[in-house]
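Enquirer: Below is the sequence, then the predicted model.
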Amino acid sequence: MGSYKRYEEYNQPITDELKQNYSEILKGIGEDVGREGIAKTPERAAKAIQFLTSGYDMNPAEILTSAMFDEEYHDMIVVKNIELYSLCEHHILPFFGKAHVAYIPDGRIVGLSKIPRVVDVFARRLQVQERLTHNILECINDTLQPKGVAVVIEAAHMCMMMRGVEKQNSMTTTSGFRGQFEKIETRSEFMRLIGTDLA
């Protein structure tokens, strides 16, 4: 009978160092790092944090340029409800929600799957939601050079839900607009398409 084995690639020296650091953290909070349920936790946590911050090793502009095409389409393109998961840089706790991204091409379009990939690259870094919104917006604007770009992010922050003010139902919305989306009529159309009253 075969055994299950999952193959993942991690930088071993970094993994070993992080594993040791997590062991010290667990000891510091009073855990027994030798007990069965915790024994492999430092290594798991070391691998998890590398995955959750893997965006530092990725170039989002290259993701866009790898699938750019000349196309005479000049109307709004919207990719909405993009799931995102990130880590708040203040407490290293998750925040999660959805991103809505739109652009108006100026002779070039990009493969639709590349927009969520750009969101992931920036989300897989230690972040604040405001900067995450700006990162996505400016990357698309600078790389595609469209007639306009819009980004709205709606997210819940565990640092507000699990600790601090402990408000479980609070949501944070951030937005950014460039080019034609700075016009109220274009921005309003985008907000209507994503089903948000923020206009």
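Expert: Good, I have the coordinates.
Enquirer: Going by C-alpha atoms from here, please, whenever you check contacts or count neighbours.
Expert: Fine.
Enquirer: Would you mind measuring from the most centrally placed residue in the chain to residue 33?
Expert: Centroid check for the chain by Cα atoms, centre = their mean gives residue 123 as the closest residue, at 2.1 Å. Plainly put, residue 123 is 31 Å away from residue 33 if you go by Cα to Cα, to the nearest Å.
Enquirer: Wait, a helix at residue 112?
Expert: No: assessed with DSSP: H, G, I helix; E, B strand; the rest coil, residue 112 is coil; it does not lie in a helix.
Enquirer: Quick check: the residue lying closest to it once chain neighbours are set aside vs residue 129, distance?
Expert: Nearest non-adjacent residue to residue 112, counting by Cα to Cα, 6 or more residues apart in numbering: residue 79, 7.6 Å away. According to Cα to Cα, residue 79 stands 19 Å off from residue 129.
Enquirer: Check residue 73 too.
Expert: Distance, residue 73 to residue 129, by Cα to Cα: 31 Å.
Enquirer: Just want to know which of these two has more residues nearby.
Expert: residue 129 (25 against 13; other Cα atoms under 10 Å).
Enquirer: Please name the nearest non-neighbouring residue to the more buried one.
Expert: Closest residue to residue 129 apart from its sequence neighbours, by Cα to Cα, 6+ apart: residue 174 at 7.1 Å.
Enquirer: The structure to be compared is supplied as follows:
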Amino acid sequence: MRNLVRALLAELGEDPMRDGLTHTPERVERSLKFLTSGYESDVKTVLNGALFDVDYSEMVIVKDIDFYSLCEHHLLPFFGKCHVAYVPRGKVIGLSKIPRLVEVFSRRLQVQERLTNQIADTIRVALKPLGVAVVLEATHLCMSMRGVQKQNSTAVTSAMLGVLRDDARTRMEFLELIRNRGSSTSWSTATDQGVSCVTEEI
């Protein structure tokens, strides 16, 4: 990989051997391996031993999970907040595993829509809950730094499964709970910002 980075620097018109760039190939290699370390993580290993039988049927929410990922189209970062909820059907997952799950999928080359679905589908398969909801709010540097250059735009995606898709009251409870957190995103006008809502059968 280091030789490829040196070749890229040369293609950009730089001298890869000048003082400021001498160690750049090694740094880029370490950085990319860290930012894509999710490929080396096994979801089953992450969840192993973290599923528990519990007599609890109310909604479980973990919100404001920070995530960072790389856009697969431009290799530029996108980052923001992830909110996850599920309604148990006799099983719950250790709360610390949900942010870990988000990290496993975000530390890859991604698009926001796929990342949203992967988190929701993994929880659905592992827990077989009554419903799952995942909402991602993200800033994409490929939009801020290039292309349309809209620095203040936010992309919002959601995956609603089971009762969190079919039951309006349950869905609104989730949205109200993540809305009341001082977010810069106005959920009352979210549709004006181009929300992508992904719904699937559970």
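Expert: Arrived safely, thanks for sending. Everything numeric in this text was worked out from a predicted model, so none of it was measured.
Enquirer: returning to that earlier point: and the residue nearest to residue 112 of structure 1? What does it align with in structure 2?
Expert: Residue 79 of structure 1 maps onto residue 62 in structure 2 when the alignment is built from TM-score structural alignment.
Enquirer: now swap in residue 109 of structure 1 and tell me
Expert: In structure 2, residue 109 of structure 1 lands on residue 92 (TM-score structural alignment).
Enquirer: after superposition, how close is the helix or strand where that match lies to structure 1?
Expert: Using DSSP states H and E, residue 92 of structure 2 maps to strand 91-93. Superposed on structure 1, strand 91-93 of structure 2 shows a mean distance of 0.9 Å to its aligned residues (mean Cα distance after the TM-score superposition for structure 1).
Enquirer: hey, where'd the strands end up in structure 2?
Expert: Counting by DSSP state E, structure 2 has strands at residues 51-53, 60-71, 77-87, 91-93, 109-110, 131-140, 155-162, 196-200.
Enquirer: any chance of the ones you listed in TSV, plus mean neighbour count and distance to residue 27 of structure 2?
Expert: Shown next, in TSV, are the strands of structure 2 (neighbours: other Cα atoms under 10 Å; distance: least, Cα to Cα, whole Å):
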stretch	mean neighbour count	distance to residue 27 of structure 2
strand 51-53	13	38
strand 60-71	19	17
strand 77-87	22	17
strand 91-93	20	36
strand 109-110	20	19
strand 131-140	26	23
strand 155-162	23	30
strand 196-200	16	36
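Enquirer: Any chance of those strands in TSV with distance to residue 23 of structure 2 as columns?
Expert: Output for the strands of structure 2, formatted as TSV (distance: least, Cα to Cα, whole Å):
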stretch	distance to residue 23 of structure 2
strand 51-53	44
strand 60-71	22
strand 77-87	22
strand 91-93	43
strand 109-110	24
strand 131-140	28
strand 155-162	35
strand 196-200	41
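Enquirer: List the residues that contact the nearest residue to residue 105 of structure 1 once chain neighbours are set aside.
Expert: Once flanking residues are discounted, residue 105 of structure 1 sits nearest to residue 146: 4.6 Å by Cα to Cα, 6+ apart. Residue 146 of structure 1 makes contact with 103-108, according to Cα atoms under 8 Å, 6 or more residues apart in numbering.
Enquirer: Could you do residue 158 of structure 2 as well?
Expert: Contacts of residue 158 of structure 2 by Cα under 8 Å, 6+ apart are 113, 116, 133-136, 195-198.
Enquirer: So of those, which two are at opposite extremes in space?
Expert: Spatially, the most separated pair among these is 133 and 195, at 14.4 Å (Cα to Cα).
Enquirer: the helices in structure 2, which residues?
Expert: Under the criterion DSSP state H, structure 2 carries helices at the ranges 2-11, 24-35, 43-47, 97-106, 112-127, 141-144, 163-166, 168-179.
Enquirer: Structure 1: matching residues for the longest one?
Expert: It refers to helix 112-127 of structure 2. Counting by TM-score structural alignment, helix 112-127 of structure 2 falls onto residues 129-144 of structure 1.
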